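Undergrad: Got a predicted model here, sequence first, then my questions.
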Amino acid sequence: MVTKINLTEDIIVAVSKLIDDSMSNRRDPSHSDLEFQIKKYGLEQGDPKAQGQTVGKAKRVRYVLNWALEFNIDSGEKLLVALLNLVRGVGGFRKGSSNYVGEEEIINLQQILKNSGYYLDDTGNIGHLILDNITEFEMEEALWNYVRRAKKGQEDAALLTGTSKDLLEAVAAHVLVKLWGTYPQTVNFPTLLGQAFVALGLKTSLEEIDQANPVKKAKIKMETSLYQLGCSINLLRNKTGTGHGRPFVPEIPHEDARLAIEGMAIISEYLLNKMSLHHFL
């Protein structure tokens, strides 16, 4: 069951579009419904109405979620799910209902959520998208979304929703599929990551460093360090379960886990950028 949704600017805009501001044909949920949910998740500080401002419902939702994006992302992500449940509960996803939000708004939100690793059906039910079953372009968009979240140290970005792969493993596999047409599904992680590095012309060892000039030596050291860091992070992986929950073994302190997640993001971003450049060579 989905208890929270990635809080991003495009999702905030799309969700706020489900909340009506019309004065002629008013739709539920009401301001009081919104206020209950905002207070439930402790986000009153970001609520313009709580600050004495008069705003419409859509703008109110957008303000609260944008505030949460900066100051309380966990509660904001939970509020997103609550808002979708609220809209569904008043008939917002049912054609013919006086509270129906509109086909265009639903399709737009479905596409945006899909890029973040979720599916939203036409009745408003949300679930985890199986990333292995989406198109190559959609996969790349989803991976970039996870990278952006992992760069902020967000733990749920380390393990990809709907798959047993972690972020770096999925990026390495995607690089090989993009450049070689396939990837070996039975090899261990160091081999998979190493093959991705090789496919991109990156070094995984210092074998050639003696023959290199100073700049090349520094580059080889940087690339091999990233490879070793990726392998070290993978050793900390919590291999139990199906890819949900805490991504690292329980004895890893929080600050070490955060460093590992941000390390995943740095390496993944580097590989994805190198892959993009590779297409132009």
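TA: Done, it's in.
Undergrad: drop to CA atoms for contacts and neighbour counts, all remaining ones
TA: Will do.
Undergrad: what about the spatially most central residue of the chain, which helix or strand?
TA: By C-alpha atoms, centre = their mean, the mean C-alpha position of the chain lies nearest to residue 146, the distance being 3.7 Å. Here residue 146 is covered by helix 136-151, with elements defined by DSSP states H and E.
Undergrad: how close does the residue sitting furthest away from the middle of the chain get to residue 272?
TA: For the chain, the C-alpha farthest from the mean C-alpha position belongs to residue 211; by C-alpha atoms, centre = their mean, that distance is 41.5 Å. Applying C-alpha to C-alpha, to the nearest Å, the value for residue 211 to residue 272 is 28 Å.
Undergrad: Identify each buried residue in stretch 124-131, please.
TA: Within stretch 124-131, the residues that count as buried by 16 or more other C-alpha atoms under 10 Å are 124, 126, 127, 128, 129, 131.
Undergrad: Turn the residues you listed into JSON lines, columns for distance to residue 184 and secondary structure.
TA: Below are the buried residues of stretch 124-131 laid out as JSON lines (distance: C-alpha to C-alpha, whole Å; DSSP: H, G, I helix; E, B strand; the rest coil):
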{"residue": "124", "distance to residue 184": "37", "secondary structure": "coil"}
{"residue": "126", "distance to residue 184": "32", "secondary structure": "strand"}
{"residue": "127", "distance to residue 184": "29", "secondary structure": "strand"}
{"residue": "128", "distance to residue 184": "25", "secondary structure": "strand"}
{"residue": "129", "distance to residue 184": "23", "secondary structure": "coil"}
{"residue": "131", "distance to residue 184": "17", "secondary structure": "helix"}
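Undergrad: and the comparison structure, right after this:
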Amino acid sequence: MQGASLTDEIAISLSQLIDDSQATNRRDPSHSDLDFIVQKAELWDVDPKNQGRNVGKAKRIRAILYWSLENDIKKGEKLVKSVISVVKASGGFRENSINYTGREQIENLMQAFKSTGYILTIDGEIQPVILDNLSEKEMSEALHTYIRRAKQGIEDAALVAGTGKDLMEAVAAYIILKKMGSYPTQANFPTLLGQAFMMVGSATPHDKIDSNLPEPAIKRFERALYELACSINKLRNKEGTGHGRPFLSILTKEEALSAIESIGLVAEYLFNKLELNS
């Protein structure tokens, strides 16, 4: 199974997926099954069951995921992936299974995943979404999700699943596509990024500066963002995403974390400028 994401909508839909409180018969996964995956995700301390509260499976998982959204999204995403895996293993996605969760519940969760950069199939598989197959609105939502995760230092957010692009390249291409209707697929990264900066009215080091005129301080900031993005691009793991790391292996974990968060910073700034100029 590929990666997973966590949003408010996913937290609600996933808890509904395992809710059997109104069902005639109890369905797996059981509370015991949930014990194991909650502990594996290192979320046992915030589990209502561990705190002595008598709650159903849906309320239990929803409470843990809401805590994760505010405090530790990485652990929450790990739990999302595990819950879907255990539901699938229990037959929850098979219509002829006694543990089938229901088509409406599955479709609600599928819809919740749609704007996260991943898709959930009807049989419970998580796959990377192909951005080119999304509508403009869905593509924007998916990129916003990647940006949010990058700012939180989540490593896989640096690479856009299902593409050969890193997040910064994907955002630059989206801006040019939105403004021009197409983008130069063969352009190198500095050129592509420079075009995106220009189209949202941001400065780059290549702009001519009139030394006789005062320049707003924000322009220096924008040029620094451009240089930051280009320097991070130099750190990319050119071996490809299949090697598990978006950056060169010589980087420490702390250096890679700073690079990921910086990608989120630059990408968010460009997106905000795009929305202001739209």
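TA: In hand now; what should we look at? If you're wondering where the values come from, they're calculated on a predicted model, not measured in any experiment.
Undergrad: Fetch the TM-score of the aligned pair.
TA: Superposed pair, TM-score by TM-score structural alignment, normalised by the length of the second structure: 0.91. Supporting alignment: 276 aligned residues with a C-alpha RMSD of 1.9 Å.
Undergrad: returning to what we had before: which one is the residue nearest to the centre of the first structure nearest to, not counting chain neighbours?
TA: Distances taken as C-alpha to C-alpha, 6 or more residues apart in numbering place residue 157 nearest to residue 146 of the first structure, at 5.3 Å, with adjacent residues excluded.
Undergrad: Contact partners for the equivalent of the residue nearest to the centre of the first structure over in the second structure?
TA: Correspondence of residue 146 of the first structure to the second structure, assessed by TM-score structural alignment: residue 146. Contacts for residue 146 of the second structure (C-alpha atoms under 8 Å, 6 or more residues apart in numbering) come out as 116, 117, 157, 158, 160, 167.
Undergrad: which one of the residues you listed sits closest to residue 215 of the second structure?
TA: Closest approach between the contacts of residue 146 of the second structure and residue 215 of the second structure, by C-alpha to C-alpha: residue 167, at 30.1 Å.
Undergrad: quick one: the closest one from residue 247 of the second structure, how far?
TA: Per C-alpha to C-alpha, residue 167 of the second structure is found 13 Å from residue 247 of the second structure.
Undergrad: of these two, who's got more company?
TA: Between residue 167 of the second structure and residue 247, counted using other C-alpha atoms under 10 Å, residue 247 has the larger neighbour count: 27 against 24.
Undergrad: my read is residue 75 of the second structure is in a strand, agree?
TA: No: read with DSSP: H, G, I helix; E, B strand; the rest coil, residue 75 of the second structure is helix and lies in no strand.
Undergrad: burial measure for the residue lying closest to it once chain neighbours are set aside, as a count.
TA: Excluding its sequence neighbours, the residue lying closest to residue 75 of the second structure (C-alpha to C-alpha, 6+ apart) is residue 41, at 5.6 Å. By the criterion of other C-alpha under 10 Å, residue 41 of the second structure has 17 neighbours.
Undergrad: Same question for residue 102 of the second structure.
TA: When neighbours are counted by other C-alpha under 10 Å, residue 102 of the second structure registers 14.
Undergrad: what residues are up against it?
TA: 17, 92, 93, 95.
Undergrad: farthest pair in those residues?
TA: Using C-alpha to C-alpha, the contacts of residue 102 of the second structure span at most 13.7 Å, a distance reached by 17 and 95.
Undergrad: Neighbour count for the two, which is higher?
TA: Ranked by neighbour count (other C-alpha under 10 Å), residue 17 of the second structure and residue 95 place residue 17 first, with 26 against 13.
Undergrad: isn't that one right next to residue 104, touching?
TA: No: assessed by C-alpha atoms under 8 Å, residue 17 of the second structure is found out of contact with residue 104, at 9.1 Å.
Undergrad: Give me the common contacts of the two.
TA: With C-alpha under 8 Å, 6+ apart, residue 17 of the second structure and residue 104 have no common neighbours.
Undergrad: can you tell me the distance between the two ends of stretch 116-132 of the first structure?
TA: Chord length of stretch 116-132 of the first structure, first to last residue, is 13 Å (C-alpha to C-alpha).
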